[in-house]
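J.: Have a look; sequence and predicted model below, questions after that.
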Amino acid sequence: MLQRLVELTQYTSFRLAEHLDAARIAASIGSVGDAYDNALMESTIGLFKTEVIKPMRPWKTLSHVELATAEWVDWYNHRRLHGEIGHIPPAEYEANYYQATAKPQLTATN
């Protein structure tokens, strides 16, 4: 099971790198030992481990972990209220941002 997870992670990393390259997006990779660069990710991983992984163990299969992960990510992005962004979910904050910054569309009239 661990070998499958490692293979999946490596595959995802390669696919992400290809996707970023195709979109001409530079990946942000910090220097070795630079904890500040990964602080947000480390915090999120810590929450995930505290809220999902540790309380629900022992895990029976990788499929159970994958499903629980997908459910948590959906909850985290669409229903969890985040104090730093006005006590709304990230998806709502992002939608509000794009709505506020959207350029008006020109329409042709006869």
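T.: Yep, that arrived.
J.: only C-alpha atoms for contact and neighbour calcs from this point on.
T.: Noted.
J.: Show the residue spans covered by the helices in this protein.
T.: 2-22, 39-48, 62-78, 90-101 (DSSP state H).
J.: Reformat these as CSV; add distance to residue 28 and mean neighbour count.
T.: Below are the helices of the chain laid out as CSV (distance: least, Cα to Cα, whole Å; neighbours: other Cα atoms under 10 Å):
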stretch, distance to residue 28, mean neighbour count
helix 2-22, 11, 12
helix 39-48, 12, 12
helix 62-78, 22, 14
helix 90-101, 21, 12
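J.: hold the first one in mind and look at this next one:
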Amino acid sequence: MKAASLGSFTFTAHLIEVGIDASIGTVGDALDNALMESQIGLYKAEPIKPRKPSKGLSDVEVATAEWVDWFNHQRLHTAIGHIPPTEHETNDYAQHQPQPAGVSP
């Protein structure tokens, strides 16, 4: 058995031992990668392809930073009430904080 295979086997065995499912699908299906592939597709279509050709790595780094900022802080997400993800996260976090004694919500 190769070292990488042994490591994967050991990792999978540990996940099973502690009751964690290692995968939502089976080996060879696309279910594990569907969300990430969708995200990568958006990334390529939105900040990368329209700016071609990039003059170098710094162009890609700047485009990526700008897109991640927009994606997290400005994009209105329909599934969470047409607000940016960071606003939703802040609201959710605030709702789940313990209230100090004597303070009503």
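T.: Here it is on my side, so go on. This is a predicted model, so every value here is computed, not measured.
J.: just to revisit the earlier point, okay, the helices of the first structure in CSV with distance to residue 107 of the first structure next?
T.: Converted to CSV, the helices of the first structure look like this (distance: least, Cα to Cα, whole Å):
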stretch, distance to residue 107 of the first structure
helix 2-22, 31
helix 39-48, 42
helix 62-78, 33
helix 90-101, 18
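J.: Nearest approach to residue 55 of the first structure belongs to which of the ones you listed?
T.: With distances scored as Cα to Cα, the stretch of these nearest to residue 55 of the first structure is helix 39-48 (10.3 Å).
J.: how close does that closest one sit to the second structure?
T.: Mean deviation of helix 39-48 of the first structure from its aligned counterpart in the second structure after superposition (mean Cα distance after the TM-score superposition for the first structure): 1.5 Å.
J.: Report the angle between that helix and helix 62-78.
T.: Here the directions of helix 39-48 of the first structure and helix 62-78 differ by 120 degrees (axes from the mean of the first three to the mean of the last three Cα atoms, to 10 degrees).
J.: now for the helices of the first structure, which one comes closest to residue 29 of the first structure?
T.: With Cα to Cα, the closest approach to residue 29 of the first structure among the helices of the first structure belongs to helix 2-22: 11.5 Å.
J.: Which residues are in contact with residue 44 of the first structure?
T.: For residue 44 of the first structure, the contact set (Cα atoms under 8 Å, 6 or more residues apart in numbering) is empty.
J.: So what does residue 100 of the second structure match up with in the first structure?
T.: Alignment note (TM-score structural alignment): residue 100 of the second structure maps to residue 105 of the first structure.
J.: Then residue 72 of the second structure?
T.: By TM-score structural alignment, residue 72 of the second structure lines up with residue 77.
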